[in-house]
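> using only what follows, build the 3D model:
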Amino acid sequence: MRVIVWGNCQAAPLGDLLRAPLARAGLDVVDLPPVYLLTRDEVSDVHALMPDVALLVSQPIRDEYRVPGCATSTLAGLLPPDGRLVTVPLVYYSGALPYQVTANGADGLRVNAPLTDYHDLRLLQAADRGETATDVLAGWPRAAPDDALRAHAAASLAELHRRERTCDVVVSDLVTAPDALFTLNHPNNAVLGETARRVLGAFGGDPASVAVPLREYLGGIRAPVEVGAPWLIAGEPVPWDVVITEHLAWYRTRPDVVRDGLDRNARRLADLYPR
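As a prediction, the model looks like this:
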């Protein structure tokens, strides 16, 4: 019998953490790419596996998300009568990284920023205003008021609470620990390990059987929390002046990404920088 762990970039680490404990119960975790990379044919291949799946561990994937047939409800409906579904929320929390966002291109697909993959609202604003790297660096960092930052952190945590209410596993108590996330959706191994333990417990397994490796699954890009600290990318420090210069030069070629990032995060900008 097989196990499918379904979701974004957090799914593969969870599957790896669950592999050994579930193997002792005769269950085999299937290796899959994140949902946002799957094609229609690959989703169809997953459908074909579902009658032999004993456990589906899934983030809540919407019916309309990217490829038809990838919704959690669709896969759950293909489980055998004795198959189990355990739902887990996406670990997504921007309380410690209030300026960090994702953005899409004109085609509606996510577009990563150069170097960091993630976009910074302050740099998106600067690009929209036509500012140069020299302009931005002269006043960097442009910090929001402390009360606005605290309010944003509380709102981000409340949103995670809201999303996890319909899930079998909760994670909101894990994300506010120091260094819990490297980026807004890349938790460290401590968070992933505890999430895997809770999934195993919800399935009736022994949470203590989850072993967490030293190598960080999602630590390839680490955003700085401290003011002025560099990014860490593939283990190497990258200072802000390099990031600012690269982003602004690239944004000149992608005004569609700038517009999307600002439009989709207009509420956050208004909250962080109230007039």
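> use CA for all of it now, contacts and neighbours both
Will do.
> check the gap between Ala48 and Leu75 for me.
10 Å (Cα to Cα, to the nearest Å).
> who has more neighbours out of the two?
Leu75 (22 against 11; other Cα atoms under 10 Å).
> centre of the chain to the host helix or strand of that one, how far?
Using DSSP states H and E, Leu75 falls within helix 72-77. From the chain centre to the centre of helix 72-77 is a distance of 21 Å (Cα atoms, centre = their mean, to the nearest Å).
> now what about the next helix or strand after it, what contacts it?
Once the chain leaves helix 72-77, the next helix or strand it forms, by DSSP H and E, is strand 84-87. If you take Cα atoms under 8 Å, 6 or more residues apart in numbering as the criterion, strand 84-87 is touched by 54-60, 76, 167-169, 199, 202-203.
> got the residues you listed as CSV, with secondary structure columns?
Converted to CSV, the contacts of strand 84-87 look like this (DSSP: H, G, I helix; E, B strand; the rest coil):
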residue, secondary structure
Ala54, strand
Leu55, strand
Leu56, strand
Val57, strand
Ser58, strand
Gln59, coil
Pro60, coil
Ala76, helix
Cys167, coil
Asp168, coil
Val169, coil
Val199, helix
Ala202, helix
Phe203, helix
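> dump the residue contacts of the nearest residue to Ala234 once chain neighbours are set aside.
The shortest distance from Ala234 to any non-neighbouring residue, by Cα to Cα, 6 or more residues apart in numbering, is to Gly220 (4.9 Å). The contact partners of Gly220, by Cα under 8 Å, 6+ apart, come to Leu232, Ile233, Ala234, Gly235.
> how near is Gly220 to Ala76?
32 Å.
> among the contacts of Gly220, the buried ones, what's the ChimeraX command?
To isolate the buried members of the contacts of Gly220 in ChimeraX, using 16 or more other Cα atoms under 10 Å:
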select :232
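> what's the most distant pair in the contacts of Gly220?
Leu232 and Ala234 (6.5 Å; Cα to Cα).
> what do the two both touch?
With Cα under 8 Å, 6+ apart as the test, Leu232 and Ala234 both reach Gly220, Ile221.
> how many residues are close by the closest residue to Gly95 other than its chain neighbours?
Distances taken as Cα to Cα, 6+ apart place Ala153 nearest to Gly95, at 3.8 Å, with adjacent residues excluded. The number of residues packed near Ala153 is 19, by other Cα under 10 Å.
> do Val53 as well
23.
> next, the structure of the following sequence, for comparison with the previous one:
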Amino acid sequence: MASVFQSLPSESLRMQTNKTEWILFPSIYFGGLFPHLTYLRQQNRAMLRGPLTDYHDRRIINAYMLGLSAAECAISMEERDVISCRQHFSACVRESSFREASLPIKVMHYVIDNFHSSRTFHTFNHPSNDVMWHVVRQFLALLGLSMSVERPPVNQYLNDVTAAISLEMAEAVGLKFVDDEYSSHGVTIPRISLIEQFFRLYDSVADFPALCSANPAPNLGAPD
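Down below sits the predicted model:
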């Protein structure tokens, strides 16, 4: 993380103060429900931004690389590989749980208890208000304080992009809700329109295949 936050990772902060007590909590990240969601970093490491801000869908990328039309891409996104989705989900649970195992504040037990019935993450690094509330409660408890507000706000803080949870993933992990379209601030983005916007973006990128080759599938713990 030091390469991202430069002088502000927790190791550096420890060296800049004489405080002996620290409360550490994990990066609130879980990619288990989003096997297709990814970043595309350009050569200068800046994100390639598009209709979903920093996020891209590998199904759309693959369709573009194959020369499919937007309509053909939309159809291909309905294909299902339930076994791979289940394996991806399990691997992400293990990785995210391992990363927080030694920390006093934890997230994954709450996610596992609640992901079947409600959205716990909008994208792999944007948790729902409920998840953040759970973290705040633990933080306050460690300080000997109590939460003065009973429940989190209804309006989501981090839903500028809400990633689709594919039907194959919903089937793989037994979700009790369907949410297989992308949305922005709660407004659904029509699938064909989204694909067309991405295709136009990729048309504008010089040597897009090289960019894709430089962006292999991300690891399960967190994007680099």
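> TM-score for this pair?
Put the two chains on top of each other and the TM-score (TM-score structural alignment, normalised by the length of the second structure) is 0.78; 201 aligned residues with a Cα RMSD of 2.4 Å.
> ok, back up a step: got the buried residues for the helix holding Leu75 of the first structure?
Buried residues in helix 72-77 of the first structure (16+ other Cα under 10 Å): Thr72, Leu75, Ala76.
> counterpart of the second one over in the second structure?
Matched across to the second structure, Leu75 of the first structure falls on Leu13, judged by TM-score structural alignment.
> apart from its chain neighbours, what residue comes closest to that match?
Ser7 (7.7 Å).
> that neighbour and Asn44 of the second structure, how far apart?
20 Å.
> residues touching Leu184 of the first structure, list them.
By Cα under 8 Å, 6+ apart, Leu184 of the first structure lies in contact with Tyr92, Tyr93, Ser94, Leu97, Gln100, Val101.
> oops, could you answer that again for Tyr217 of the first structure instead?
For Tyr217 of the first structure, counting by Cα under 8 Å, 6+ apart, the contacting residues are Pro13, Asn188, Asn189.
> what does the last one align to in the second structure?
With TM-score structural alignment as the criterion, Asn189 of the first structure lines up with Asn129 in the second structure.
> pretty sure that match contacts Val135?
No: assessed by Cα atoms under 8 Å, Asn129 of the second structure is found out of contact with Val135, at 9.9 Å.
> neighbour count winner among these two?
Set Asn129 of the second structure next to Val135 and count neighbours by other Cα under 10 Å: Asn129 wins out with 22 against 19.
> how far away is the more buried one from Leu52 of the second structure?
20 Å.
> try His122 of the second structure
In terms of Cα to Cα, His122 of the second structure sits 12 Å off from Leu52 of the second structure.
> check the second structure for its longest helix and report it.
Secondary structure of the second structure read by DSSP state H shows that its longest helix is helix 82-100.
> matching residues in the first structure for that one?
Using TM-score structural alignment, helix 82-100 of the second structure pairs with 146-164 in the first structure.
> what comes up buried for that stretch?
Quick answer for stretch 146-164 of the first structure (16+ other Cα under 10 Å): Ala148, Leu149, His152, Ala153, Ser156, Leu157, Leu160, His161, Arg163, Glu164.
> coming back round to it: out of the buried residues of helix 72-77 of the first structure, which is nearest to Asp241 of the first structure?
Among the buried residues of helix 72-77 of the first structure, and counting by Cα to Cα, the member closest to Asp241 of the first structure is Thr72, at 42.0 Å.
> hmm, that closest one is touching Arg62, no?
Yes: counting by Cα under 8 Å, Thr72 of the first structure does reach Arg62; the two are 6.9 Å apart.
> who's in contact with the longest helix of the second structure?
25-26, 29-33, 35, 106-108, 168-169, 171-173, 220-221.
> now that helix on the first structure. Mean distance?
By mean Cα distance after the TM-score superposition for the first structure, the fitted helix 82-100 of the second structure averages 0.8 Å away from its aligned residues in the first structure.
> so what's the gap between that helix and the chain middle?
Distance, centroid of helix 82-100 of the second structure to centroid of chain: 13 Å (Cα atoms, centre = their mean).
> nearest residue to the residue nearest to the spatial centre of the second structure other than its sequence neighbours?
With distances taken as Cα atoms, centre = their mean, Phe124 lies nearest the centre of the second structure, 1.2 Å away. Excluding the flanking residues, the one nearest Phe124 of the second structure by Cα to Cα, 6+ apart is Gly31, at 4.4 Å.
> list the contacts for the counterpart of the one you found in the first structure?
Under the alignment (TM-score structural alignment), Gly31 of the second structure maps onto Ser94 of the first structure. Residues in contact with Ser94 of the first structure (Cα under 8 Å, 6+ apart) are Gln100, Ala153, Ser156, Leu184.
> tally of neighbours for the first one?
Right, Gln100 of the first structure. 16.
> correct me, but it touches Asp117?
No: at 10.2 Å, Gln100 of the first structure and Asp117 do not qualify as touching, with contact defined as Cα under 8 Å.
> can you tell me how far Thr176 of the first structure is from Leu192 of the first structure?
14 Å.
> can you count the residues close to the residue nearest to Leu13 of the second structure?
Ser7 of the second structure, neighbours per other Cα under 10 Å, totals 12.
> how many neighbours does the equivalent of Asp203 of the second structure over in the first structure have?
Matched to the first structure by TM-score structural alignment, Asp203 of the second structure sits across from Arg252. Arg252 of the first structure is flanked by 14 other residues according to other Cα under 10 Å.
> can you verify my assumption that Arg252 of the first structure contacts Ala127?
Yes: using Cα under 8 Å, Arg252 of the first structure is in contact with Ala127, at 7.3 Å.
> about what we covered before: turn the contacts of strand 84-87 of the first structure into JSON lines, columns for distance to Ser209 of the first structure.
Shown next, in JSON lines, are the contacts of strand 84-87 of the first structure (distance: Cα to Cα, whole Å):
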{"residue": "Ala54", "distance to Ser209 of the first structure": "19"}
{"residue": "Leu55", "distance to Ser209 of the first structure": "17"}
{"residue": "Leu56", "distance to Ser209 of the first structure": "19"}
{"residue": "Val57", "distance to Ser209 of the first structure": "17"}
{"residue": "Ser58", "distance to Ser209 of the first structure": "20"}
{"residue": "Gln59", "distance to Ser209 of the first structure": "22"}
{"residue": "Pro60", "distance to Ser209 of the first structure": "25"}
{"residue": "Ala76", "distance to Ser209 of the first structure": "26"}
{"residue": "Cys167", "distance to Ser209 of the first structure": "22"}
{"residue": "Asp168", "distance to Ser209 of the first structure": "19"}
{"residue": "Val169", "distance to Ser209 of the first structure": "17"}
{"residue": "Val199", "distance to Ser209 of the first structure": "12"}
{"residue": "Ala202", "distance to Ser209 of the first structure": "14"}
{"residue": "Phe203", "distance to Ser209 of the first structure": "13"}
